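need a structure here:
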Amino acid sequence: MDHLSGMDAIFLHLEAPEVPMHVGSLMVLNLPEGHDDNFVEVVKRHIQERQHLAPLLTRKLVKMPFDLSDPAWVPDEHIDWDYHVRAITLPKPGSNTQLQALTARLHSSLLDRSRPLWELAVIDGLRSGQVAIYIKVHHSGMDGQAGVALGAALFDTTPQGRKIPKPLPKPAAQGDGVGMAELAASGLKHTAQQYVKLVKMLPDMARVAKSMLVPPRDADGQRDWSLPKNLQLLSPRTPLNKTITNQRAFAARTVPLAEMKYVAKAFGVTVNDVVMAATAGALRRYLKDLNALPEKSLTAGVPVSLREAGDGSANNQVSAVVIPLSTDEADPVKRLHKIRDASILSKGFMGRIKAVIPTDLPVLAAPWVISGLAAMTARAGLYDRLPPFSNVAISNVPGLQQQLYCAGAEVVCNYPVSIAFHGMALNVTVTSYNGRMDYGLIACRRTLPQIHELADFLLDEHRQLLAAAQALNEGAGPAVTRQSQTETRPSEARSDAAATAPRRRPPSKEAANGAASPVSTASVPRSRRSARPKAGKAAAVPAGASAAEAPSAEAAAAA
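Model (predicted):
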């Protein structure tokens, strides 16, 4: 029996109908030329032949007696493949707006805990003639190792695929036939092991706590007790920080990875800093339009991996840091530099403590204690009154920089679909894939109905940073940009034109792996376009995407 770690189980215990705790991805694929088979059946056979490569496909949870300990994984010998892999057809005209709305609806429903915790939908009816795949997996089972295994099961690097090794002989199945006494003994043993781990870590945790509370002495033997200038202890309240419903809204957008690297190199920051700066600028504009922009800077909850190099253990090892987004700063470039400084401070802090953050905390009767506290907090409306942990979740998930195929079809794009939570109604996750940076914005629909407007603001912030980087590299003076006065949401007609427009190569040497998307080309001021490379071959983009959209998904690894 494979018990969930304390951190894995938290994703189960905090789940409620309003806050599903699964992660997903949305992919758009080009079918092989001449393909005339039922693609959903092709995908189903593809997964069935590879199910032994990814244990999460064939395992389910079994609860401990009286919920006295965290549940455990057991094999499921009776998988209903027609339930887990299903076909959906979009109504006409089959636009990307419809596809993203469907993704939001699919993402809003809970997974059935009596089955393996994943579902996959093959979606046709796109007016581009392409197909889409949406997959969701519960975060309790989507650890780093499981993500790699799922990617190996779903994807190939050639259309022909690869030879799949035969599965090893299966041991005798335990299934649901495990006796109550055996379950109880296993649960108590697991809880005892968790307490032993915690006791062993206490001395290290105490040393780290002391180093955090007591600053080191300087050369004169004095201690500096003042707080860092860019440290923000509390997050302001915004319309995004309240109790949420189970309704979801989803928006997908794309920015070329080469342009992100170009901006990062020009200003001496990281790609992750650029992601946060663009998101911060979009949130500033959105809240300003609502007359709801706080004077105090918004903050982002940013996941941080606790996994040491070479650690292949199958559990979630992640924490989070809170980083000020400098939304009180009007200038995009100054905001970017402030975010960089805050990120460096947060990374240094996490580097000192991550080795002693426990990932397998024991809690007696954890399932009903934690679930009960979470439900009570939501029903009492405390998320509407207490200061939020952070205002928005932002995550950057590195992906593969090569062309992938699924069941012989070419994966065009790969959009992550993550988790919105009470008190933090918006989650912005971005993943890199084959020269692209694919954004997935998921939010409570009632809290953030204008999610596509926010997503278009995000694109415009990228354009401003790119223009400022080009101006800096061309020696056009200080890299200070003014806020754009007019932003209009790209129309469906413009999207279709963009889908077939030739794409320009990125503005840096690192662009060899992928061409810039049409949206970013349109974003560059005409006076700057001479700095952009020559047009190249267009990559396939599904019809209906806004200038930087192209739905796809990250099934291989979710944050």
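
C-alpha from now on. contacts and neighbour counts both.
Noted.

How about stretch 7-23, which residues are buried there?
Residues of stretch 7-23 classed as buried by neighbour count (16 or more other Cα atoms under 10 Å): 7-16, 18-23.

farthest-separated two in these?
Met7 and Glu18 (20.5 Å; Cα to Cα).

Among the buried residues of stretch 7-23, which lie within helices?
Judged by DSSP state H, those include 7-13 as members of helices.

For the comparison step, fold the sequence that follows:
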Amino acid sequence: MALMPVTDSMFLIAESREHPMHVGGLQLFELPDGAGPDYVSDFHRELLELADVRPLFRRRPRFPVGTVGQFAWGNDDQLDIEYHVRHSGLPRPGRVRELLELVSRLHGSLLDRHRPMWEFTVIEGLQGNRFATYSKIHHALLDGVSALRLLQTSLSPDPDARDVRPTWSPRVRSNVFDKPRRREEVDPFTAAGRLVKDVAGLGGAATRVVNEAFREQAATLAFQAPRSMFNVPITGARRFAAQGWPLERVKAVGRAASATMNDVMLAMCAGALRRYMLDLGALPDRPLVAAVPMSLRARAGGGSAETSLGGNAIGLILCNMATDEPDPATRLATIHDSMLKGKAVYHGMSRLQITALSAIPLIPLAIGTIPGLTTITPAAFNVLISNVPGPRDPLYWNGARMQGVYPLSIPYEGQALNITVTSYAGSLEFGLTGCRRTVPHLQRLLGLLEESLQELEKATA
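Below you'll find the model as predicted:
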């Protein structure tokens, strides 16, 4: 039995029919040369024959579903691979529009807690000599950084390689029911001393956050975000939109404005959200505040590759999105300054301290399932925007080139829109996941992202 960290179990505790807590990914592949009409169905059949499964993908909550929360993992010794690995087809004409509709429906359904909490769907019938795969896994098992890293290590940069195995199946065969490798041994007295030191430092760290936030007028405090159309109760149905942009266009704007690629990505989102909400007559007078997760994996200690991939390790920066500012160049400068101040606040802190302080604006998400709470409590922030670095070079699955990878994430109660971005082979891939009822015309945001990037290019030329 493996105990869950609080950062993992909270995703199980907060889950309900209206609040699925899994992340996902949509991958587009080009059919390899010489692929016949049965290529995709044969591909699916081959996946079902891979009965060897990583320990991470055999985990399920150990305690009954009806308990208050699940706090430990157990191993499933009767894993049904045909349940987890599925085959689906698109209605004609098999456009991206039909693909996104299918993925939206798949992403809105809950994972079964009586089984390991992941699913993988192979999708055929896509126009352009392509097929797609959609994967989803519970956030209690993996965060977005871990999921993308696992995908990257599973595929191959060699188009001629034919030994590629899916993310759930290791290349080296092992006993199907073995246990995950243990982390490197750590002296318990040393670990306890480090924990006491970190906890003792939280008081001073919290004081420093508040002092610096008040001293710097541009800094953003939690619960100072304006009420917006996104900060309302949500349903469990999802809508998903995705598109990629050349990474060089984004980097060129960053070079011209002395800003980072992440700053430009946030400015693209700010410009698109500003126009989207203006068109709906719903733009607040005060600027939107984005919660921007940052990975803490570089701060993690040693351990096996398997265990280092699992779980969650994230901090949070609150960013002023300057949506009240009509000039795109000024908006980008404000975002750049806000992100610098947010990073400076955490400078010198341990991973535990960053996690604890980052949890403050996440408190409404954890208790947001209480009926009516989101309508009476202030919003800690308005929208979640994540940037997960991805593979730089093209990857292949037994000769099929991965054309694009688009992340799907979690809208929360009081947070109806989630924007997650990743980079892949010279492209910046946007995945927009929204509550189907609350966020109308989600697809329109893709066109507005392009308009926003064009405005930034003109403003920094």
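
Can you calculate the TM-score here?
The TM-score (TM-score structural alignment, normalised by the length of structure 2) is 0.85; 433 aligned residues with a Cα RMSD of 3.1 Å.

I figured Ala249 of structure 1 was touching Ala104, is that so?
Yes - under the criterion of Cα atoms under 8 Å, Ala249 of structure 1 makes contact with Ala104 at 5.2 Å.

Thr323 of structure 2 matches what in structure 1?
Aligned counterpart of Thr323 of structure 2 in structure 1: Thr327 (TM-score structural alignment).

got a list of what that match touches?
By Cα atoms under 8 Å, 6 or more residues apart in numbering, Thr327 of structure 1 lies in contact with 280-281, 283-284, 296-298, 335.

Look up the closest residue to Asp337 of structure 2, ignoring the ones flanking it.
Once flanking residues are discounted, Asp337 of structure 2 sits nearest to Ala218: 7.7 Å by Cα to Cα, 6 or more residues apart in numbering.

Number of residues surrounding the aligned residue in structure 1 for the one you found?
Superposed on structure 1 with TM-score structural alignment, Ala218 of structure 2 falls opposite Asn230. Neighbourhood size, Asn230 of structure 1 [other Cα atoms under 10 Å]: 16.

And Trp81 of structure 1, by the same measure?
Quick note: Trp81 of structure 1 (other Cα under 10 Å) scores 14 neighbours.

hang on, it packs against Val43?
No - between Trp81 of structure 1 and Val43 there is no contact under Cα under 8 Å: 10.8 Å.

Find the nearest non-adjacent residue to the residue nearest the centre of structure 1, please.
By Cα atoms, centre = their mean, structure 1 has its centre lying nearest to Thr429, at 3.6 Å. Spatial nearest neighbour of Thr429 of structure 1, chain neighbours left out: Ser395 (4.6 Å); criterion: Cα to Cα, 6+ apart.

Wait, that neighbour touches Leu426, no?
No - if you go by Cα under 8 Å, Ser395 of structure 1 and Leu426 don't touch, sitting 11.6 Å apart.

Compare those two and say which one has the larger neighbour count.
Using other Cα under 10 Å, the more surrounded residue of Ser395 of structure 1 and Leu426 is Leu426, with 28 against 25.

Quick one: map the more buried one onto structure 2.
For Leu426 of structure 1, the residue aligned by TM-score structural alignment is Leu417.

what's near enough to touch its match?
230, 383-384, 411, 432-435, 439.

among the residues you listed, which two are most distant?
Leu384 and Val439 (14.2 Å).

Give me the more crowded residue out of those two.
Leu384 (22 against 17).

Just the strands from the stretch 351-461 of structure 2, written as ranges.
With DSSP state E, counting those that start in this stretch as the criterion, the stretch 351-461 of structure 2 has strands at 383-388, 396-397, 400-408, 417-424, 427-435.

Which of these sits closest to Phe131 of structure 2?
Judging the strands of the stretch 351-461 of structure 2 by Cα to Cα, what sits closest to Phe131 of structure 2 is strand 400-408, at 9.4 Å.

What residues in structure 1 pair up with the closest one?
Going by TM-score structural alignment: strand 400-408 of structure 2 matches residues 409-417.

Which other helices and strands does the longest helix anywhere in structure 2 contact?
Counting by DSSP H, the longest helix found in structure 2 is helix 188-215. With contacts defined as 3 or more Cα pairs under 8 Å, 6 or more residues apart in numbering; DSSP states H and E, the packing partners of helix 188-215 of structure 2 are helix 328-345, helix 351-358.

Just the endpoints, please. Distance across stretch 308-328 of structure 1?
Using Cα to Cα, to the nearest Å, the end-to-end distance of stretch 308-328 of structure 1 comes to 36 Å.

Of all the residues in it, which ones are buried?
314-328.

Centre of the chain to that stretch, how far?
12 Å (Cα atoms, centre = their mean, to the nearest Å).

Could you do stretch 380-390 of structure 1 as well?
The answer for stretch 380-390 of structure 1 is 23 Å, by Cα atoms, centre = their mean.

could you pull out the helices for structure 2?
6-13, 39-48, 81-84, 96-107, 144-154, 188-215, 247-257, 261-279, 305-309, 328-345, 351-358, 363-367, 373-376, 444-459.

So which bits of the fourth one are buried?
Right, the one you point to is helix 96-107 of structure 2. 98-104, 106-107.

For that helix, give me the average deviation versus structure 1.
In the superposition with structure 1, the average deviation recorded for helix 96-107 of structure 2 is 0.9 Å (mean Cα distance after the TM-score superposition for structure 1).

Could you do the last one as well?
Comparing helix 444-459 of structure 2 with its match in structure 1 after superposition yields a mean distance of 1.5 Å (mean Cα distance after the TM-score superposition for structure 1).

How about the third one?
Once the two models are superposed, helix 81-84 of structure 2 sits on average 1.4 Å from its counterpart in structure 1 (mean Cα distance after the TM-score superposition for structure 1).
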